[in-house]
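Asker: Compute the structure for the input listed below.
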Amino acid sequence: MTEPTSPSDAAGPDPSDTVRPIAGAGLPITDRVGLRQRVDKSLAWFLADRRAWMAQVDSALAPVADAIEAFVLRGGKRLRPAFGYWGFRGAGGHDSDQVVTALAALELVQASALIHDDLIDRSDTRRGEPAVHRRFAGRHRAHGWSGDADGFGDSAAVLLGDLCLVWSDELLHAGGLDPAALSRARPVFDEMRTEVTIGQYLDVLTQATGDTSVERAGKVARLKSAKYTVERPLLLGAALAAAPAEVGAAYSSYGLPLGEAFQLRDDMLGVFGDPAQTGKPAGDDLREGKRTFLVAAAFETADEAGRGDLRRLLGSRDLDAVGIAHLREIIVASGAADRTEQRIDALLTSALSAIESAPIDPEARGALIDLAHAATTRTD
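Answerer: Purely as a prediction, here's the structure:
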């Protein structure tokens, strides 16, 4: 790869000369200090560079660039770069566009995970649009190509997800950070990507074996989503800022419970969420047979008839609206929904207690408190 000109280089002055104060306390947390817009700018710059490179290789790669740009740039809460950024600031790091660009690489890890997750779960949509494997299957059909359209779409999704993971590494290195900072960040970034991958495998294994234990559901949630959503981005920011060990320990004490609470909220939305806000069909997690904490808790406390219906209907691809409504009723009647909400509250309380006593910058502490509430009260 030819090293592209970074967005800060293209803008003219060195971004380290234009350090921004903490501002915009009334804005949504990911919009403060213009963070969301700056992350989007870094992603757009990088993907435009990759599009230009692929155009030189073969014009047939244009749909690949289109699909990844659409997936990465349209939608997404940018929570992971926000946790990374405020983790960096909390550890004494000074705002720069180089740091924001490096942290934007987290969004490409997220894109890779979601593209693969949608394929594994056979999901039709993501953020209200066709999932990547469906998009490319549709392209195959529209052009009347030979072979199996769905197989082509599946293959494309595997490769595009892999490409996003490769590009996450490239973007981490492309923003202009000094080698020492990158050397500190690499072990955190690498371990995070490994955790996501093995967590995804354990999720697949859990569905195959029918394991309904709360313990297994918790481990899958922590590895597949919780750690890379909160703890690892925080530790990545801390590493970039050369934070002392006590800051990293405080971030883990905050990030681990908060990441789990984030995933539990995701589980609730996967069953009870409004499709207009989640961008996925109602009850999709039930149709996919997800063995989440919510479902595991229902198996523990539902009556015998309820457990039988859970086993019979959970994971049925032709589960209709009536079946989804029935499973929701079982989950609510078992007390699992209330138990999950109580667990979210307890985890949030633990996270807030940890960050309130952490030895970090007070303005960053306020931002991380706000992020904790945003991550656990979201509706999409």
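Asker: contacts, neighbours, all on C-alpha from now
Answerer: Fine.
Asker: Name the nearest residue to Asp169, ignoring sequence neighbours.
Answerer: Ala105 (7.1 Å; CA to CA, 6 or more residues apart in numbering).
Asker: in what helix or strand does the one you found lie?
Answerer: helix 97-121 (DSSP states H and E).
Asker: tell me which residues in that helix are buried?
Answerer: 97-119, 121 (16 or more other CA atoms under 10 Å).
Asker: Tell me where the stretch 1-150 of the chain has strands.
Answerer: For the stretch 1-150 of the chain, the strands defined by DSSP state E, counting those that start in this stretch occupy 125-126, 129-130.
Asker: Of all those, which one is nearest Pro233?
Answerer: strand 125-126 (23.2 Å; CA to CA).
Asker: just checking, what packs against the closest one?
Answerer: Packing partners of strand 125-126 (3 or more CA pairs under 8 Å, 6 or more residues apart in numbering; DSSP states H and E): none among the helices and strands.
Asker: got a list of contacts for that strand?
Answerer: Strand 125-126 is contacted by residues 118, 131, 134, 279-281 when judged by CA atoms under 8 Å, 6 or more residues apart in numbering.
Asker: now the other sequence, so there's something to compare against:
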Amino acid sequence: MHHIDADLPSEITRVLTDFLHHAGGAIRETEPTFGPAVDALRAFVLGGGKRLRPTFAWWGWRGAGGDPGSSEAEGVLRAVASLELIQACALIHDDVIDSSDSRRGSPTVHVAFAAQHARGRWLGSAESFGRAAAILIGDLALAWAEDMFADCGLPAPTLAAARPAWRAMRSEVLAGQYLDVHTQATGDASAEAALRVDRLKTAAYTVQRPLHLGAALGGAQQSLVDALLEFGGDLGVAFQLRDDLLGVFGDPSVTGKPAGDDLREGKRTLLLALGLAYAEQQGRDGERKVIADAVGDPRLSDSEVDDVRQALLDVGAVAEVERRIEEMTGNALASLRRAALAEPAAQRLAELAHRATRRTS
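Answerer: Reported below is the predicted structural model:
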């Protein structure tokens, strides 16, 4: 087994570390005051994360016949690693949008910079400064993602073939994010709205387009791209449904966020949509009120989170989400078996599918 295949997350971190070191050097010399922002982005990118998006992209490239021992492998590695910078932008901005206090067990970027403002007793609002800094640091991540992708060292025709996937991915994740906040603002608690968000914000961005990007870098035929998009669509939604369950039932030591934060943030997930719908259908007004009152309540206590958990279990919403995860994962694996992927990509993607949707993921 080639060493990149054997330790892909470490290889992705290696090229990210190298890029961030060189990208931050020039702006530090031009404006030293910006140094803490550069440091914050570097710490955020290198401080954790599953590297899912570049991993799917890498195996898309390998499935299209990409050779990890070839002269192009290092360039491909840099190209797919740039997805982590888009992810950094999305997460930093997402934390601002959701007013989240912590991520991966540490203060979010906007909270950390607000604390810096408070410690320095600077002028104006510490919270406003923190939000502004986080927005700009997220913008920096997005700008550097483009730089890393464009300067990865691959031939221009190879990059041009992957550009449609790159463009679609960036537009789709923003559309999904907007749809997410729109459903929260309008109170759309329908299962259909929740699934639209899942398909745009997670399935397309986390699985489908990274696979598409990697396959395109490998010169894949459209038939292979279509098979990977089908696999990624089902798997991506199943992955998000698992994440929704963990957002309510997960262990904070595993998720890196306080239990019930999705409820406090008012996320309109399929789990909650089904909980409300099932409670109404069954005439269980008490359970429906418990669920409805919890969504978007920033002061929700741990005991109240426990009440929501029990209500979701009692009306059958949890069992239905589990059923859908199993069904969609099965559909994804069936699509994968139909795809003519070079090995070991098919095996690795099947393993990723199981890991991404298991109960403790």
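Asker: overall similarity of the pair, as a TM-score.
Answerer: With the length set by TM-score structural alignment, normalised by the length of structure 2, the two chains reach a TM-score of 0.95; 353 aligned residues with a CA RMSD of 1.2 Å.
Asker: Pick the most deeply packed of the strands of the stretch 1-150 of structure 1.
Answerer: strand 125-126 (a mean of 18; mean count of other CA atoms under 10 Å).
Asker: matching residues in structure 2 for it?
Answerer: Under the alignment (TM-score structural alignment), strand 125-126 of structure 1 falls on residues 102-103 in structure 2.
Asker: Check the mean deviation of that stretch from structure 1.
Answerer: In the superposition with structure 1, the average deviation recorded for stretch 102-103 of structure 2 is 0.4 Å (mean CA distance after the TM-score superposition for structure 1).
Asker: Show me how far that stretch is from its chain's centre.
Answerer: Stretch 102-103 of structure 2 sits 14 Å away from the centroid of its parent chain (CA atoms, centre = their mean, to the nearest Å).
Asker: and if you look at stretch 232-243 of structure 2?
Answerer: Distance, centroid of stretch 232-243 of structure 2 to centroid of chain: 11 Å (CA atoms, centre = their mean).
Asker: what stretch of structure 1 does that stretch fall on?
Answerer: Counting by TM-score structural alignment, stretch 232-243 of structure 2 corresponds to residues 255-266.
Asker: Check what contacts that stretch and list those residues.
Answerer: Against stretch 255-266 of structure 1 from outside (CA under 8 Å, 6+ apart): 218, 221-222, 225-232, 234, 293-294, 340, 343-345, 347-348, 350-351, 372, 375-378.
Asker: rerun that using 7 Å as the cut-off
Answerer: 221-222, 225-227, 229-231, 340, 344, 347-348, 350-351, 372, 375-376 (CA atoms under 7 Å, 6 or more residues apart in numbering).
Asker: now the alignment partner in structure 1 of Glu31 of structure 2: how far from Ala52 of structure 1?
Answerer: Using TM-score structural alignment, the equivalent of Glu31 of structure 2 in structure 1 is Asp58. Distance, Asp58 of structure 1 to Ala52 of structure 1, by CA to CA, to the nearest Å: 10 Å.
Asker: How about Phe88 of structure 1?
Answerer: For Phe88 of structure 1 relative to Ala52 of structure 1 (CA to CA), the value is 32 Å.
Asker: Between those two, point out the one with more neighbours.
Answerer: The residue with more neighbours, out of Phe88 of structure 1 and Ala52, is Phe88; 29 against 12, by other CA atoms under 10 Å.
Asker: wouldn't that one be in contact with Ala238 here?
Answerer: Yes - Phe88 of structure 1 is within contact range of Ala238, at 5.0 Å (criterion: CA atoms under 7 Å).
Asker: before we move on, the earlier item: can you put the strands of the stretch 1-150 of structure 1 in TSV and add distance to Ser183 of structure 1?
Answerer: Formatted as TSV, the strands of the stretch 1-150 of structure 1 follow (distance: least, CA to CA, whole Å):
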stretch	distance to Ser183 of structure 1
strand 125-126	35
strand 129-130	38
